[in-house]
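Asks: have a look at this prediction, sequence included:
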Amino acid sequence: MRIAFMGSPDFAVPALRALHDAGHEIAAVYTQPPRPAGRGHRETPCPVHRAALDLGLEVRTPARVKRDITQHDAFAALNLDAAVVAAYGLILPKPMLDAPKRGCLNIHASLLPRWRGAAPIHAAILAGDAESGVTIMRMEEGLDTGPMLLKEATPIGPDTTVQVLHDALSEIGARLILRALAEDPPATPQPEAGVTYAAKLTKEDGRLDWSLDAAALERRVRALNPWPGTFFVHSGEQIRILAARIEPGSGTPGTLLDDTALVATGSGALRLLRLQRPGRAAMDADAFLRGFAMPRGAALD
């Protein structure tokens, strides 16, 4: 089948490789343009861009496509059977959505209609969902509103981190998109009930609000690392929390209940297990506390 692939981050790479290995004719790969990265701010291609070059595929990196008629025409000229979209990062206009014979198929990292939007993997953990999954959807102009072709669920355990869930969903998506193209399953409209939205995350979302209960804070640590990262401020420094555990305890929220990083929350307490100062290596709490004072009774912001 002649297809275009449209994606940018690590999440999309397994699907691209699976499509290539299955023998589909990938006419072009669309990705976000290279961005400055690292200390030298060198222009760096995204993960899908790098994978496409490794596979010897044509890569296109338009900065925008919504109102660029030349991009619409170039996409239509590919004469595609289908386009596969996985976390591409640009909104596709109707002329592009309608150009492939079987439309544009999206690999969405949630069980639609739950968690439409930009950050569905994080949102599922933050909300304490028991499961997440992947939906293959035929795209339309609305935000993740298109009819569904296939779904597959996977559990979210009490220790599941966003990276673990991300990797599991990425592999499920690669498997499901092959099925969708091979089987051409009937499309099912999304139900109107149960719609939720996962907003785009910002760095400030990582600042912990100690008035929340310990369970909600522990989920934030699992959901928001490595990006945007969870943190608090103490002694003028922004300290990242990379791992934490719920424990019994009570006190004024944000107050240290002992000398080994047990913090009172709105309900219960949170044991900080792994921490990182700016510009330093991440450390387990016992090693961290030997070089950075966090005494009992101190308040964390």
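Replies: On my side now, so go ahead.
Asks: alpha carbons only for contacts and neighbour counts from here, please
Replies: Fine.
Asks: part of a strand, is residue 51?
Replies: No. Counting by DSSP: H, G, I helix; E, B strand; the rest coil, residue 51 is located in no strand; its state is helix.
Asks: tally of neighbours for it?
Replies: For residue 51, the tally of surrounding residues (other Cα atoms under 10 Å) stands at 19.
Asks: quick one: the nearest residue to it once chain neighbours are set aside from residue 33, how far?
Replies: The spatial neighbour of residue 51 that comes closest, neighbours along the chain excluded (Cα to Cα, 6 or more residues apart in numbering), is residue 13 at 6.8 Å. Residue 13 sits 16 Å away from residue 33, going by Cα to Cα, to the nearest Å.
Asks: quick one on the thing from earlier: residue 50 is in contact with the residue nearest to residue 51, correct?
Replies: No. With contacts counted by Cα atoms under 8 Å, residue 13 stays clear of residue 50, the gap being 9.3 Å.
Asks: of those two, who's got more company?
Replies: The residue with more neighbours, out of residue 13 and residue 50, is residue 13; 21 against 16, by other Cα under 10 Å.
Asks: and the longest helix for this protein?
Replies: Longest helix in the chain, counting residues (DSSP state H): helix 162-183.
Asks: next up, a second structure to put side by side with the first:
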Amino acid sequence: MSPADQPRRIAFLGSPALAVPVLEALVGHGYEVPLVVTRADKRRGRGGELSPSPVKAAAQRLGLAVTDQVDELLEVGADVGVVVAFGRIIKPHVLTQVPLVNLHFSLLPRWRGAAPVERAILAGDHRTGVCLMDVAQELDTGGVYRRAEVEIGPDETLEELRSRLVALGTALLVDALHEGLGPPEPQVGEPTYAAKVDPAELRLDWARSAVELSRVVRLGRAWTTAAGRRLIVWRSRLGDGALEGPPGTLAGTSVATGQGSLELLEVQPEGRGRQAAEAWRRGARVADGEQLGR
């Protein structure tokens, strides 16, 4: 179902924190938001208390009606629904009755799926962007109303890049709603798919190249082991050439890899807080020549 060219009554579907700025912008620009749809509350902590999604918390703060039932969209008379990282399948009977547009954080058809920003970093892409697209029954296949591109910084983290893309996408959406959506254009090119990042992918395999490992670190919570205990690597940079010894060999704050070396900048030992890698080396019982990840 096609949306009105300049909609004013806009439902919102989203759950994580990255969707909150988009919802806030819609309200801030005077759009009527009759309903927010988000995930159900989850039980967290030892007490098992119910915790709302970041989007639900924002909706309640803004005084908006909120639900976890997608079918309630059918009852509010929205001109369009805006979807941002909703994370749930929207069934065909809803798609045929409520026009929906989605902010997707990649240059479609590259990186359709759940983790487009992560996969762009891991693949070493130099550019990415945001697409405002029609929601279709098949995953991220809808036509594109607007798109915007950005360069990916060589050391840019997932959090930093995602923040830039959310700001870019928010502006793209607001401009499109104000100026009129117009007809979407079909996606052109060979699609690639962005599966969720498995926790196992965050373990640093020192046999890989330093370039590949630095990309893993940029996702956040990459880890290895030192003296048998987990060590999270929060920040790193490419070292100056190769080091002696097998992959994983430690020399100061640098680590030998399958190709080149990786310098550790910020780490978090098990049971401790984040700290500079130099401070960790001074206090750790790990000598030069020992291997990480064993």
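Replies: On my side now, so go ahead. Remember, it's a predicted structure, so these values are computed and weren't measured experimentally.
Asks: overlay them and tell me the TM-score.
Replies: With the length set by TM-score structural alignment, normalised by the length of the second structure, the two chains reach a TM-score of 0.92; 283 aligned residues with a Cα RMSD of 1.4 Å.
Asks: returning to what we had before: gap between the longest helix of the first structure and the chain center?
Replies: Taking the mean C-alpha point of helix 162-183 of the first structure and that of its whole chain, the gap between them comes to 13 Å (Cα atoms, centre = their mean, to the nearest Å).
Asks: which one in the first structure is aligned with residue 121 of the second structure?
Replies: If you follow residue 121 of the second structure across to the first structure using TM-score structural alignment, you land on residue 125.
Asks: residues contacting its match?
Replies: 156, 160, 161, 162, 219, 220, 222, 223 (Cα atoms under 8 Å, 6 or more residues apart in numbering).
Asks: for the third one, which non-adjacent residue is spatially closest?
Replies: In other words, residue 161 of the first structure. According to Cα to Cα, 6+ apart, the nearest residue to residue 161 of the first structure is residue 222 (4.6 Å).
Asks: which element, helix or strand, includes the one you found?
Replies: Of the helices and strands defined by DSSP states H and E, residue 222 of the first structure is found in helix 214-223.
Asks: then residue 129 of the second structure?
Replies: Assigned by DSSP H and E, residue 129 of the second structure falls within strand 127-134.
Asks: onto which residues of the first structure does stretch 280-287 of the second structure map?
Replies: Under TM-score structural alignment, stretch 280-287 of the second structure corresponds to residues 288-295 of the first structure.
Asks: how far off centre is that stretch?
Replies: Average the C-alpha atoms of stretch 288-295 of the first structure, do the same for its chain, and the two points are 33 Å apart (Cα atoms, centre = their mean).
Asks: in contact with the nearest residue to residue 70 of the second structure once chain neighbours are set aside, which residues?
Replies: Counting by Cα to Cα, 6+ apart, residue 70 of the second structure lies nearest to residue 37, which is 6.4 Å off, once chain neighbours are set aside. By Cα under 8 Å, 6+ apart, residue 37 of the second structure lies in contact with 11, 12, 13, 14, 66, 67, 68, 69, 70.
Asks: what about the aligned residue in the first structure for the first one, neighbour count?
Replies: The alignment partner of residue 11 of the second structure in the first structure, by TM-score structural alignment, is residue 4. The burial count assigned to residue 4 of the first structure is 26, neighbours taken as other Cα under 10 Å.
Asks: ok, now which ones touch residue 4 of the first structure?
Replies: For residue 4 of the first structure, the contact set (Cα under 8 Å, 6+ apart) comprises 26, 27, 28, 29, 30, 80, 82, 83, 84.
Asks: from those residues, which is closest to residue 197 of the first structure?
Replies: Comparing these against residue 197 of the first structure with Cα to Cα picks out residue 84 as the nearest, at 22.3 Å.
Asks: what's the counterpart of that closest one in the second structure?
Replies: Taking TM-score structural alignment for the superposition, residue 84 of the first structure sits opposite residue 82 in the second structure.
Asks: give me the nearest residue to residue 33 of the first structure, chain neighbours excluded.
Replies: Leaving aside its sequence neighbours, residue 33 of the first structure sits nearest to residue 61 (Cα to Cα, 6+ apart; 4.8 Å).
Asks: what does that neighbour align to in the second structure?
Replies: With TM-score structural alignment defining the correspondence, residue 61 of the first structure maps onto residue 68 in the second structure.
Asks: residue 38 of the second structure versus its match, what's the distance?
Replies: Residue 68 of the second structure sits 5 Å away from residue 38 of the second structure, taking Cα to Cα as the criterion.
Asks: what number of residues lie near the aligned residue in the first structure for residue 170 of the second structure?
Replies: When the first structure is aligned by TM-score structural alignment, residue 170 of the second structure is paired with residue 174. Each residue near residue 174 of the first structure was counted by other Cα under 10 Å, and the total is 22.
Asks: next: the one 10 residues further on.
Replies: Other residues within reach of residue 184 of the first structure, judged by other Cα under 10 Å, total 12.
Asks: what do you get for residue 115 of the first structure?
Replies: Using other Cα under 10 Å, residue 115 of the first structure has 24 neighbouring residues.
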